[in-house]
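Undergrad: model the structure of this input:
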Amino acid sequence: MQTEITDEVVVGRSGSAGTIRLNRAKALNSLTLPMVRAIAKALEDFAADAEIASVVIMGEGERGFCAGGDIRALYQSGRNEGGDATAFWREEFQLNHAIAHYSKPYVALMDGITMGGGVGLSAHGSHRVVTERTRLAMPETGIGYFPDVGATWLLPRAPGETGTWMALTGLDVGAADAIHANLADHCVSSAELPELVDAIGRLPRRASAAEVNAVIAAMGREPGEARLAAHGELIDRLFAHDSVEEIVDALASEQGDFPQTTRSLIATRSPTSLKLTLRLLRAGRDSASLAECLERELGACLQILHNPDFYEGIRAAVIDKDRNPAWSPPSLAGVDDAMIDRFFISAKPPLFEKHDEKEQQP
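TA: Predicted structure coming up:
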């Protein structure tokens, strides 16, 4: 395997496979703007290389593929005019779109923690591989933010209201539920991932997506029981409402550990984030393309920099680490429609010249 090593991203090749390795293991491979740019450049180079048939992206270390964006850096940028945060989101979202429309098979090895921006690097790809160690989540409502990186396109297209449950609770799920939610395709043992990369690299340089898929499927294993699928009827019924208050009331009226635990958990999330997230999910459900959702998300990102819950959530999670955020407003009743409307202001300039007229469903 030939490699070109940088500080945060290692770009190389294994036979006919171009490889991208996120190289911030101590930070769970959380993304920085230089990393986003390095990945985008690698994908551009691999797309133009006739010797490369496919691309494999993975994370360094045993703990995670990618824990998301570097939220401490976003916090600091937001406190200082927000220019770096804006640049990060713009280029990250453009990268997510490029992955979804990549010209060659794109294989994401979602081994370990895969959250936020890590979902953006993987779930938009053509071949998504989870392992017995995968813990996937969009945990943003717990830090005063909302699921981004195109999650408002992906999650509404999960079965029933599975995506709504994932977005509002922010809870992590394992391999089986990631596959059930249409965020992954195959489960492979983590111990066999090096062999999988070698096998993909042994394919001919004009290997098709079907050939890559066959190699992955041949090494596949049963992911176990999908917990969310087992609760599917309940989730679909309780989370079908278009207001967070109605969802919370529905959970309160339902007996059993699952709905009551879910209700208690949602009560700890930012009320503003919960209402914004549900509005974005419902808008994403009716959208025609990933690009349309990413544009809407970017507009909300620029407004989130003016939202106190964003800073309070990150403070409680990663700055002071007291895990005790004081949300403002502190309850759902204090968040009216006008407060959420202000997040729906289009970013200027837009991310894309025009939206895709038709998008393949994930």
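Undergrad: when you work out contacts or count neighbours from here on, use the C-alpha atoms and nothing else.
TA: Fine.
Undergrad: ends of stretch 78-87, what's the gap?
TA: 12 Å (Cα to Cα, to the nearest Å).
Undergrad: residue 164 should be in a helix, yeah?
TA: Yes - membership of residue 164 in a helix is supported by DSSP: H, G, I helix; E, B strand; the rest coil.
Undergrad: am I right that it is in contact with residue 275?
TA: No - with contact defined as Cα atoms under 8 Å, residue 164 does not count as touching residue 275 (11.7 Å).
Undergrad: which residues touch residue 263?
TA: When contacts are counted by Cα atoms under 8 Å, 6 or more residues apart in numbering, residue 263 touches 248, 251, 252.
Undergrad: neighbours around residue 48, how many?
TA: Burial of residue 48, expressed as a neighbour count using other Cα atoms under 10 Å, amounts to 10.
Undergrad: now the strands for this structure?
TA: Counting by DSSP state E, residue ranges of the strands within the chain are 2-5, 9-14, 17-22, 54-59, 64-66, 106-110, 113-115, 127-130, 135-137, 186-187.
Undergrad: which one, of these, ends up nearest to residue 317?
TA: For residue 317, the closest of the strands of the chain is strand 113-115, at 14.8 Å, according to Cα to Cα.
Undergrad: check the strands of the chain for me and report the most buried one.
TA: Looking across those with neighbours counted as mean count of other Cα atoms under 10 Å, the highest average goes to strand 64-66: a mean of 32.
Undergrad: which strands and helices lie in contact with that one?
TA: Packing contacts for strand 64-66, counted by 3 or more Cα pairs under 8 Å, 6 or more residues apart in numbering; DSSP states H and E, involve strand 54-59, strand 106-110, strand 113-115, helix 117-122.
Undergrad: thought residue 170 was touching residue 139?
TA: Yes - using Cα under 8 Å, residue 170 and residue 139 qualify as a contacting pair, with a distance of 3.7 Å.
Undergrad: also this sequence, please, to line up against the first:
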Amino acid sequence: MTEPMVTFEEKPTRDGGCIGVATLNAPDSLNALSLTMIHALHARLEAWAQAPAVHAVWLQGAGGKAFCAGGDVVALYHAMRGAHEGGADVATAYFSAEYRLDHFLHHYPKPLIAWGDGVVMGGGLGLLQGAGHRVVTDTSRLAMPEISIGLYPDVGASWFLSRMPGGVGLYVGVTGAHLNARDALDLGLADRFIPHAAREDVLDALTRADHRSPHHAVRQVLEAFEARARAPEAQVMPRLDHLQALSDGADIATVVQRILDDTREDAWLAANRERLAAGCPATAHLVWRMLCRHRHGGLAETFRDELALSVQCCRHTELAEGIRALLIDKDKAPRWAYPDVASVPPSYIDGFFMPLWDADTHPLADL
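TA: Sure thing, here's the model as predicted:
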């Protein structure tokens, strides 16, 4: 029998209640989120939110390598390839469900602990950001790597990247920079650092805690296990002035050229330059516009705007080409519509922002 792609367990607590444990169970794909997984997770979290016996919820990934590596873009690719059979409708359904789940997590009424262990990228970072208690470990590797596939940082990233120190969110978004646990803490992407090996001990402590005040109980347990002194060395903050100087341009073409022209001998910066150089030129423009649009906006507004843009990305050629090159044919030689960021005309990017729905018919109008 095939195991479910999301598993659920209720760990008894000493007072007769329980801790709800939800596990993303697709380790072969690093727990990439399928539409089926999104629906299953949302339904159970809603049920647990209403269940008096459930004191808190723990969200984790199976396999030991990843919390969640992002959305199931391979399935999305096949839907786009069959656009004449309703591919755009599939994209609307997928992104609507994903963003609705993310928004729900941001407003979850009970303590929600996300164990952000291993790979946390794309849609996985969206899940982590929604949790009330965002835990990272010594194995955590976070990124918004959409520049490599011709999408853009979504799942609320237009909102949370714009709230990083000036210029850093833009740099992270256009380079797909890999961040460690210390970076996540420094940039407001995580709340706690707990060693990877302590997971079972933390869960056990949660079952033994006094949950008369669940939020207080969870906070006490996580605080007891926190070990920030053991976090890896920061990558972002020691380079903050340099990253801000690179990102301080009047337009995205200027910023990208500054990053690519940077000659500092630094392995982390070099990896980011390489990723940007091979990435989708249109994506850089989308990152720029979305961060500008949502610097002062609200979260629900961001998700509604992201939904329209994500569906438009599925209607354009870049996303399908990027997924093909990276994950289908795996030739790593995408044929982007334009050779570099400077050559992308504003009119082409304007096409991504053509409205698909009015305020009343938008699939996320009720957020």
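Undergrad: TM value for the aligned chains?
TA: Taking TM-score structural alignment, normalised by the length of structure 1 as the basis, the two superposed chains have a TM-score of 0.92; 350 aligned residues with a Cα RMSD of 1.8 Å.
Undergrad: ok, back up a step: which one (most neighbours) among the contacts of residue 263 of structure 1?
TA: Scoring the contacts of residue 263 of structure 1 on neighbours with other Cα under 10 Å, the highest-scoring entry is residue 251 at 23 neighbours.
Undergrad: that residue -> structure 2?
TA: Using TM-score structural alignment, the partner of residue 251 of structure 1 in structure 2 is residue 259.
Undergrad: ok so, going back, for the contacts of residue 263 of structure 1, which one is nearest residue 262 of structure 1?
TA: Residue 262 of structure 1 lies nearest to residue 251 out of the contacts of residue 263 of structure 1, by Cα to Cα, at 7.6 Å.
Undergrad: contacts only, for the closest one.
TA: Neighbouring residues of residue 251 of structure 1 by Cα under 8 Å, 6+ apart: 238, 259, 260, 262, 263.
Undergrad: residue in structure 1 matching residue 110 of structure 2?
TA: Counting by TM-score structural alignment, which is the criterion used here, residue 110 of structure 2 corresponds to residue 104 in structure 1.
Undergrad: burial check on residue 265 of structure 2, number of neighbours?
TA: The local packing count at residue 265 of structure 2 equals 8, with neighbours defined by other Cα under 10 Å.
Undergrad: just give me the longest helix of structure 2.
TA: When structure 2 is parsed with DSSP state H, its longest helix is helix 87-106.
Undergrad: got the angle between that one and strand 112-116?
TA: Orientation of helix 87-106 of structure 2 against strand 112-116 (axes from the mean of the first three to the mean of the last three Cα atoms, to 10 degrees) gives an angle of 120 degrees.
Undergrad: which secondary structure elements does helix 87-106 of structure 2 sit against?
TA: Contact here means 3+ Cα pairs under 8 Å, 6+ apart; on that basis helix 87-106 of structure 2 packs against helix 35-50, helix 73-81, helix 123-130, helix 299-315.
Undergrad: rewinding a little: possible to save the contacts of residue 263 of structure 1 as a markdown table with distance to residue 131 of structure 1?
TA: Shown next, in a markdown table, are these (distance: Cα to Cα, whole Å):
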| residue | distance to residue 131 of structure 1 |
| --- | --- |
| 248 | 33 |
| 251 | 31 |
| 252 | 34 |
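Undergrad: which member of the residues you listed is positioned nearest residue 322 of structure 1?
TA: Distances from residue 322 of structure 1 to these, taken by Cα to Cα, are shortest for residue 248, at 25.8 Å.
Undergrad: distance of residue 166 of structure 2 relative to residue 187 of structure 2?
TA: Applying Cα to Cα to residue 166 of structure 2 and residue 187 of structure 2 gives a distance of 11 Å.
Undergrad: more neighbours: these two, which one.
TA: In this comparison of residue 166 of structure 2 against residue 187, neighbours counted by other Cα under 10 Å, the higher total goes to residue 187 at 19 against 16.
Undergrad: structure 1: which residue goes with the more buried one?
TA: Under the alignment (TM-score structural alignment), residue 187 of structure 2 pairs with residue 181 in structure 1.
Undergrad: over to residue 43 of structure 2?
TA: Match for residue 43 of structure 2 (TM-score structural alignment): residue 41.
Undergrad: and for residue 245 of structure 2?
TA: Under the alignment (TM-score structural alignment), residue 245 of structure 2 pairs with residue 237 in structure 1.
Undergrad: likewise residue 95 of structure 2?
TA: Alignment of residue 95 of structure 2 against structure 1 is given by TM-score structural alignment, with residue 89 as its counterpart.
Undergrad: chain neighbours aside, what residue packs nearest to its match?
TA: Once flanking residues are discounted, residue 89 of structure 1 sits nearest to residue 298: 7.0 Å by Cα to Cα, 6 or more residues apart in numbering.
Undergrad: residues contacting the aligned residue in structure 2 for the one you found?
TA: Correspondence of residue 298 of structure 1 to structure 2, assessed by TM-score structural alignment: residue 307. Taking Cα under 8 Å, 6+ apart as the criterion, residue 307 of structure 2 is in contact with 92, 95, 96, 99.
Undergrad: in structure 2, which residue is most central in space?
TA: Closest to where the C-alpha atoms of structure 2 average out (Cα atoms, centre = their mean) is residue 125, at 2.7 Å.
Undergrad: quick one: residues contacting that residue.
TA: Taking Cα under 8 Å, 6+ apart as the contact definition, residue 125 of structure 2 lies against 68, 70, 142, 143, 144, 155.
Undergrad: out of the residues you listed, who's nearest residue 250 of structure 2?
TA: Where these are concerned, and distances follow Cα to Cα, residue 250 of structure 2 has its nearest neighbour in residue 144, at 23.0 Å.
Undergrad: near the closest one, how many other residues are there?
TA: Other residues near residue 144 of structure 2 come to 29 when the count uses other Cα under 10 Å.
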